[in-house]
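[1] just coords:
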């Protein structure tokens, strides 16, 4: 019997951002958030350096691998490999609007091909015992949003998908860049709420434009979960309040406490030859808006990139923040 996942709060998959070091850092701030990998193509999982592409640390659980692709057999094989690595869930990307993704015939363009997505989901579910889920937009280009979203979800749900994370914007594949697609198309939370009301048996997670824990709490009255992307990454201190605010567990995790909790992970990776910058680049916004934040960013930006940089750089940066807080 599958373990039931708690979808109340997720950190979105973000290319070049949510790598394994980022996820290990985020886990120092929240034990309950569902963490996601960057999107990895099925072909890369099958043919590439698997440990480099999808390797992760036990501390990251629960963690979702997001796959990109549109060929059922390849997605099934990639899902099987991912389950062998120990992922808690496999997600199919039907929402990324980048040209690179379109050229591969996957991502948001799959919103126009629900039958194909249903085939992919069916093949993946037959290959693994962990949940197979889908992340999508509400529609693409000139397709009518309500009709497209409901039709897409119904066909994919009929193939056995029970969990949909919906970025509540259209994706405009013609005319907008990926960055513009995250900001310009208007949000339509109401449409996603109507989907949840009409399909109460499905888990519907809301994504797009959410930036505060107070907003998360409000949305959880309607949806099964919320997903935050840029706000979680750029101001990670927000994650320190997730467990207490949304799960009713413990007290908020202070940023300095998270830094110290991350030190053993950093030390272990440094010993493996990973650069300090590869890990600390995900921490730059941790003290945003607090005394010493500028010195924190400057120290890590300038010194962590140097060859041989070690934990003393991180400790000096933290000391500057704590000194500024005392002086203030």
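    Right, received. Where do you want to start? Because the structure is predicted, anything quoted here is derived from the model rather than measured. Numbers count the residues shown, from 1 in each chain.
[2] C-alpha only now, for contacts and for neighbours.
    OK.
[3] what's the span of stretch 121-133, first residue to last?
    Using Cα to Cα, to the nearest Å, the span of stretch 121-133 from its first residue to its last is 8 Å.
[4] hmm, I was thinking of stretch 124-140
    Its start and end residues considered, stretch 124-140 measures 24 Å (Cα to Cα).
[5] What residues of that stretch count as buried?
    For stretch 124-140, a neighbour-count test (16 or more other Cα atoms under 10 Å) marks 124-125, 127-128, 130-140 as buried.
[6] next up, a second structure to put side by side with the first:
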């Protein structure tokens, strides 16, 4: 699997647990060729001791693609990073932002922001073992930390270890008292803190993440930082990525229509069905493709009602296409 030598973080889709699996990433790649994609977080132990093809496998079309790892044992992370490099990933990313209790109990994720020296040691080992760029995704701070002083200290320490790119979710993570879901919304956004970090460390690549809800908002932030990363907004309305290649990267050429994307996804779906993948494992990622368009509700309803059934096949996707293309009376009734 050849690595993408032209990869850039100017625009990226965030790693999202249970969302950005290989089927989701393949689908998103059909909309944008240049958006940087990330796996779901994978623990170092899962890489070392799990089914590696299931945990790490991906289609070459997904490049540029990063493997996000979770952990705090430098030796295990180094081994996992080396294996990721052998699988053909373009980058290894270390998760220092997830606030869940399960992650904290394993001593990784956002709680590591309190241990910059340990994160630095992990990064140094991962760089040495993999030969790939190692990036870090973090918050602006945790709990009662001073987000000015503590973030600067964290970034400086980890940068000295060999990390040149940081993805900063512009909220604190509250490890005590807030659920992971609340941690995505309750702590206030502070884009200004990330802007100040970029001004102070202009030598580093700083990518802004957190609360960006539209392509226009993302593009506006590029005046202040090196890149932007969208999460839930890109999943809910994936076709917003259709603007990325032309508007962000200056690529010329036709923009695929939503129906073009659906048609391009069909051969992949057929292939995966032959491999024993359930239809719903793929269809759940395309529910937002026609967001805001006529017959979008009928499209979603058709997939929701039929894709999960035992034996569901390509005819379900074809039926959904006919609905959204206005070729079926079902679309009229459903609206």
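    Cool, the structure landed. Source: prediction; values computed, not measured.
[7] And the TM-score between these chains?
    Structural agreement between the two chains, given as a TM-score (TM-score structural alignment, normalised by the length of the first structure), stands at 0.97; 327 aligned residues with a Cα RMSD of 1.6 Å.
[8] rewinding a little: I'd like to know which of the buried residues of stretch 124-140 of the first structure is nearest to residue 155 of the first structure.
    Taking Cα to Cα as the measure, residue 134 is the one of those closest to residue 155 of the first structure, at 12.0 Å.
[9] Map that closest one onto the second structure.
    The criterion is TM-score structural alignment: under it, residue 134 of the first structure has residue 136 as its aligned partner in the second structure.
[10] Let me see the contact set for its match.
    Neighbour list for residue 136 of the second structure: 93-96, 163, 165-167 [criterion: Cα atoms under 8 Å, 6 or more residues apart in numbering].
[11] Any chance of TSV for these, columns distance to residue 87 of the second structure, secondary structure and neighbour count?
    As requested, the contacts of residue 136 of the second structure are exported to TSV (distance: Cα to Cα, whole Å; DSSP: H, G, I helix; E, B strand; the rest coil; neighbours: other Cα atoms under 10 Å):
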residue	distance to residue 87 of the second structure	secondary structure	neighbour count
93	15	strand	27
94	17	strand	28
95	19	strand	26
96	23	strand	25
163	21	coil	22
165	22	strand	21
166	23	strand	22
167	23	strand	27
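[12] part of a strand, is residue 172 of the second structure?
    Yes: when DSSP: H, G, I helix; E, B strand; the rest coil is applied, residue 172 of the second structure is found to be in a strand.
[13] quick one: it and residue 218 of the second structure, what's the gap?
    20 Å.
[14] and what of residue 237 of the second structure?
    Using Cα to Cα, which is the criterion applied here, residue 237 of the second structure is 14 Å from residue 218 of the second structure.
[15] quick one: which helix or strand includes the match of residue 134 of the first structure?
    Assigned by DSSP states H and E, residue 136 of the second structure falls within strand 134-142.
[16] average offset between that strand and the first structure?
    Taken against the first structure, strand 134-142 of the second structure registers an average deviation of 0.3 Å after superposition, with mean Cα distance after the TM-score superposition for the first structure.
[17] ok, and for the next helix or strand after that strand, which residues are buried?
    From strand 134-142 of the second structure onward toward the C-terminus, using DSSP H and E, the following helix or strand is helix 149-160. Buried positions in helix 149-160 of the second structure, judged by neighbour count with 16+ other Cα under 10 Å: 150-152, 154-159.
[18] just stretch 177-194 of the first structure next, same as before
    Applying a neighbour-count criterion of 16+ other Cα under 10 Å, the buried positions in stretch 177-194 of the first structure are 181-182, 187, 189, 191-193.
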